[in-house]
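Student: What would the 3D arrangement of this be:
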Amino acid sequence: MPSANYRALLRTPGAAAFFLPASFGRVGVAMTGTGIVWLVHSRTGTFTSAGLVGGCFAVAEALGAPQVARLVDRFGQTRVLPPVLLAHALAVALLVTLVAAGAPAAVLALGGVLAGACVPQLGAMSAARWAALLRTGRAAELPSAFALESVSNEAGYLLGPVLVSSLAAAGRPVAGTVLAASLSVAGGLVLAAQHGSAPPPMADGPTNDDPVAVREDRSLLRGEVVLLMGLNLAIGVFFGAMQVSVTAFSVAHGAPGAATPVLAVSGCSGLLSGWLYGLRRWRTAPRVQLPAAGGALMLGTLLLLTVGSPLGLGLVVVLTGAAIPPLLVLFSVLTQSTVHQAVLTRAFSWLGAASAAGSAAAAAVSGRAVDAFGPAGGFAVTAAAAAALTLQSLVGLRLLRTTEVQPTGN
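Tutor: Next comes the predicted model:
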């Protein structure tokens, strides 16, 4: 049966032991940003302050994640993750205390920065473990492993915000934030305890007898990585504009409550497509698959411009939602095949930061587009992002001639 692909992966010694706690912890990570917004709003009564603190948290996470990942690549997950988790727990506790004490918005924003700077990047660490586990002799299974990662991430970002919002709606915003931090820390601690599957730490400085490491040391400045960052920036713009545009569309059609089920339909479509994508072994090269998946996303975004009802929107987001997981899997496959393992966690984190930056910028840009042109203006931003992604994929066909970089010795 095709699902044997996933069973074989999870039966690999050590695989389930790191994948499951990382997935568990990612639910907490997905809850944190939304939880902070609800927490601050519950005390201040204004979304201006809540948005300020939430925005500071997001920016700090985007900038801090690659720096934490640099330490992880150099010293190893099992040494770096515990102090990062401790710092995150203390920062969240400080923010909760500041909110309870009625601190000014500027002080709360500083608390948001501290909490965001040390968010545990469990997804990047889990992906790096798959790459290390399967790199020798089982590289053909990496797309299926990254498909599992995509499904886990999609599930986390479906469940997490719903859970924390439900607690906030029930009058328990503090419980939502504390639960988010608890899930992140618990999942991270269990992950850190899995020494056997952790990629070996490698020093930043190359040795004289290791020419591969000399080339690798500057690998994040390579054209392939810049291209992958551009692709992740575009997908981030799509994410940010889509959330704003779907909400605006629902409000404009007199059904503000429709936004939540429409976004849920998109997420469920992504879960299914990510699962199905990983079930088969694709003979077509990832760099060739990439423009095809981008084209499917672009088609869906163009259809968004034609819908006239929440029901029609729900049908179209099935297509756009289904196009996302294959793209994310391909980004991961291309990253691990063009970046040396000594900087792989850092590379995954930088790509995530690019996506987060695109999402944050798109939220502002699409908001203005909606104000000027209605929901169609917001959907035009998603279409532009999908077109930019597809164009970059086509331009990068020659650049992304993937030859797996061989690992260096310790």
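Student: only C-alpha atoms for contact and neighbour calcs from this point on.
Tutor: Noted.
Student: Residue 405: what secondary structure?
Tutor: Three-state call for residue 405 (DSSP: H, G, I helix; E, B strand; the rest coil): coil.
Student: got a list of what it touches?
Tutor: Shown in contact with residue 405 (CA atoms under 8 Å, 6 or more residues apart in numbering): 337-340.
Student: Spatially nearest residue to residue 235 (excluding sequence neighbours)?
Tutor: Spatial nearest neighbour of residue 235, chain neighbours left out: residue 355 (6.3 Å); criterion: CA to CA, 6 or more residues apart in numbering.
Student: how close does that neighbour get to residue 231?
Tutor: Distance, residue 355 to residue 231, using CA to CA, to the nearest Å: 8 Å.
Student: With residue 252 instead?
Tutor: 31 Å.
Student: ok, the two, which is more surrounded?
Tutor: More crowded of residue 252 and residue 231, by other CA atoms under 10 Å: residue 231, with 27 against 14.
Student: other SSEs contacting the helix or strand harbouring the more buried one?
Tutor: Assigned by DSSP states H and E, residue 231 belongs to helix 223-252. Here helix 223-252 touches helix 259-277, helix 310-338, helix 344-373, helix 375-395, going by 3 or more CA pairs under 8 Å, 6 or more residues apart in numbering; DSSP states H and E.
Student: okay, these in TSV with mean neighbour count and distance to residue 32 next?
Tutor: What follows is the helices and strands packed on helix 223-252, written out as TSV (neighbours: other CA atoms under 10 Å; distance: least, CA to CA, whole Å):
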stretch	mean neighbour count	distance to residue 32
helix 259-277	21	19
helix 310-338	22	22
helix 344-373	22	14
helix 375-395	23	25
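Student: quick one more, to check against the first:
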Amino acid sequence: MSLTTTPPTTYRAILRSPYAARLLTGTLVGRLPAGMVPVAIVLLVTAEGGPLALGGLLSAVYGLASALAQPVKGRLMDRFGHLRVSGPATILNATGLLLLPWAVSTGRPAAVVGVVGLAGLCTPPLETGLRLMWPLVFPDPAQRRAALALDTSTQGLIHIAGPLLVAGLVAVQGPDAAFAAAAVLGPGGAALALTTTPARIRQTASTSGTTRPGRLRSRGLAPVFAAVAGIGFTLGAMNMWAVSLADRHGMPLVPGLLPSVFSTGSLAGGLIFGRRAWPGSPTTQFLATAGGFCAGLLPLLTTPSPAMATVLVAVPGLFLAPAIASAFTTTRTLAPAGRLGEAYGWLILALGTGHAAGTALAGPLTDAHPLVGPALPAAGATAALAVLLLSAQRPALAEPRP
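Tutor: As a prediction, the model looks like this:
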């Protein structure tokens, strides 16, 4: 008779584990500016009399700068540790956010773009850092999977709470207050996560190891990144489609309601996914959840009314968090030793660039051809599924790592 027991995998047990709630809360609060700043930039520019298009462009610059820097920051974390990268990045990001209202008030485009770009490039890699620390908090694979599912599921709260907080602050105090709040929340949340024992242990483990020279190489990672980019494309295109629906039907609440319902579905799906062990390898689970995500988007091709569309998006939302969680788990199995932070950075970059591409293409295409609106989100999901299906037979995708 074995004396060993299996650790419980309920979310209550996960959150009651040492450091888990603190790491999750700190990371969510520290990343809340990611949901605040893009909206705050648009409102700041328009409040200063600038065009909406300029606000949208600067918001996109911030998001792209943040995404493009992720692999570099991930590799630096692999080499120098979490604290030495996220700590300075948090301070520089907060400084940039505090300077942004001043830069916009000067009316100098170069100054504005420079400050926005600096703030975006210095966004602290808290998401990557959290996922590097989960194995230290949960050595048991089942608990680690549940923690990752909980972590991934709650990410949508950033993009729900962030814009709502900005709207409230702008209404009461003006756009400057939104940037001041983001500059406080980011470092505050980061400090909560970075001062934990797992963060210090991870720092010691990173600096005592070595990072392989050269480029990150793994035959299986490229299709994973490409598939995640397709999912990101879907998210960007869906947001623009929601705006188009609101304009054509005179329903201004749709751009807020549709993403909220989609994010709520994602939260529910992620929590369900993390409650039990599912059959198959991480790659198989990624393929299955990507398939469900794609299938859930197909009813939107019937060009439903705004109200029906808002209800229908909950179905693909159920598969979003499980698909992203499976992508991170698959990346962990395929990344070379000592390069996991960089691999996570590339995964986040793929999601961000796909989102930007979906937003950029969906705007003009949906305005010119309204029927294209619901087709573009389905096209991104279909591309993601096709990449995974075509690469499913590669032996590299089945290489396990304990």
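Student: Tell me which of the contacts of residue 405 of structure 1 you also see in structure 2.
Tutor: Of the contacts of residue 405 of structure 1, the ones still in contact in structure 2 (both residues aligned by TM-score structural alignment, their matches' CA atoms under 8 Å) are 337-338.
Student: Could you export the contacts of residue 405 of structure 1 to a markdown table, including columns for distance to residue 144 of structure 1?
Tutor: What follows is the contacts of residue 405 of structure 1, written out as a markdown table (distance: CA to CA, whole Å):
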| residue | distance to residue 144 of structure 1 |
| --- | --- |
| 337 | 15 |
| 338 | 18 |
| 339 | 19 |
| 340 | 20 |
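Student: Pull the most distant pair out of the contacts of residue 405 of structure 1.
Tutor: Within these, two members stand farthest from each other by CA to CA: 337 and 340, at 7.7 Å.
Student: Next, the contact list for the aligned partner of residue 331 of structure 1 in structure 2, please.
Tutor: Superposed on structure 2 with TM-score structural alignment, residue 331 of structure 1 falls opposite residue 327. By CA under 8 Å, 6+ apart, the contact set of residue 327 of structure 2 is 224, 228, 282-283, 286.
Student: and if you look at residue 19 of structure 1?
Tutor: By CA under 8 Å, 6+ apart, the contact set of residue 19 of structure 1 is residue 126.
Student: Tell me how far the residue positioned nearest the centre of structure 1 lies from residue 199 of structure 1.
Tutor: Note on structure 1: the residue nearest the mean C-alpha position is residue 352, at 5.5 Å, using CA atoms, centre = their mean. Noted for residue 352 of structure 1: a distance of 20 Å to residue 199 of structure 1, by CA to CA.
Student: And for residue 293 of structure 1?
Tutor: Taking CA to CA as the measure, residue 293 of structure 1 falls 30 Å from residue 199 of structure 1.
Student: circling back to that earlier point, do you know which of the helices and strands packed on helix 223-252 of structure 1 lies nearest residue 185 of structure 1?
Tutor: When those are compared by CA to CA, helix 344-373 sits nearest residue 185 of structure 1, at 18.5 Å.
Student: helices and strands around that closest one, which ones?
Tutor: Against helix 344-373 of structure 1 (3+ CA pairs under 8 Å, 6+ apart) you get helix 47-75, helix 122-134, helix 223-252, helix 310-338, helix 375-395.
Student: Present these as a markdown table; the columns should include distance to residue 189 of structure 1.
Tutor: Formatted as a markdown table, these follow (distance: least, CA to CA, whole Å):
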| stretch | distance to residue 189 of structure 1 |
| --- | --- |
| helix 47-75 | 15 |
| helix 122-134 | 10 |
| helix 223-252 | 28 |
| helix 310-338 | 24 |
| helix 375-395 | 36 |
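Student: do you know which of the ones you listed lies nearest residue 272 of structure 1?
Tutor: Ranking those by proximity to residue 272 of structure 1 (CA to CA) places helix 310-338 first, at 7.4 Å.
Student: ok, residue 366 of structure 1 touching residue 383?
Tutor: No. Here residue 366 of structure 1 does not reach residue 383: they are 11.4 Å apart, not a contact under CA atoms under 8 Å.
Student: Overlap of the contact sets of these two?
Tutor: Counting by CA under 8 Å, 6+ apart, nothing touches both residue 366 of structure 1 and residue 383.
Student: Just checking the distance from stretch 273-282 of structure 2 to the centre of its chain.
Tutor: 21 Å (CA atoms, centre = their mean, to the nearest Å).
Student: can you pull the buried residues of it?
Tutor: Burial within stretch 273-282 of structure 2, assessed by neighbour count using 16 or more other CA atoms under 10 Å, is assigned to 273-275, 281-282.
Student: Which element, helix or strand, includes residue 214 of structure 2?
Tutor: Judged by DSSP H and E, residue 214 of structure 2 forms part of no helix or strand.
Student: how far away is residue 241 of structure 2 from residue 77 of structure 2?
Tutor: Distance from residue 241 of structure 2 to residue 77 of structure 2, by CA to CA: 37 Å.
Student: try residue 198 of structure 2
Tutor: 14 Å.
Student: Pick out whichever of these two has more residues nearby.
Tutor: Between residue 198 of structure 2 and residue 77, counting by other CA under 10 Å, residue 77 is the more crowded of the two (29 against 22).
Student: show me the contacts for the more buried one.
Tutor: Residue 77 of structure 2 touches 84-85, 206, 341-342, counting by CA under 8 Å, 6+ apart.
Student: Just give me the match in structure 1 for it.
Tutor: Counting by TM-score structural alignment, the partner of residue 77 of structure 2 is residue 72.
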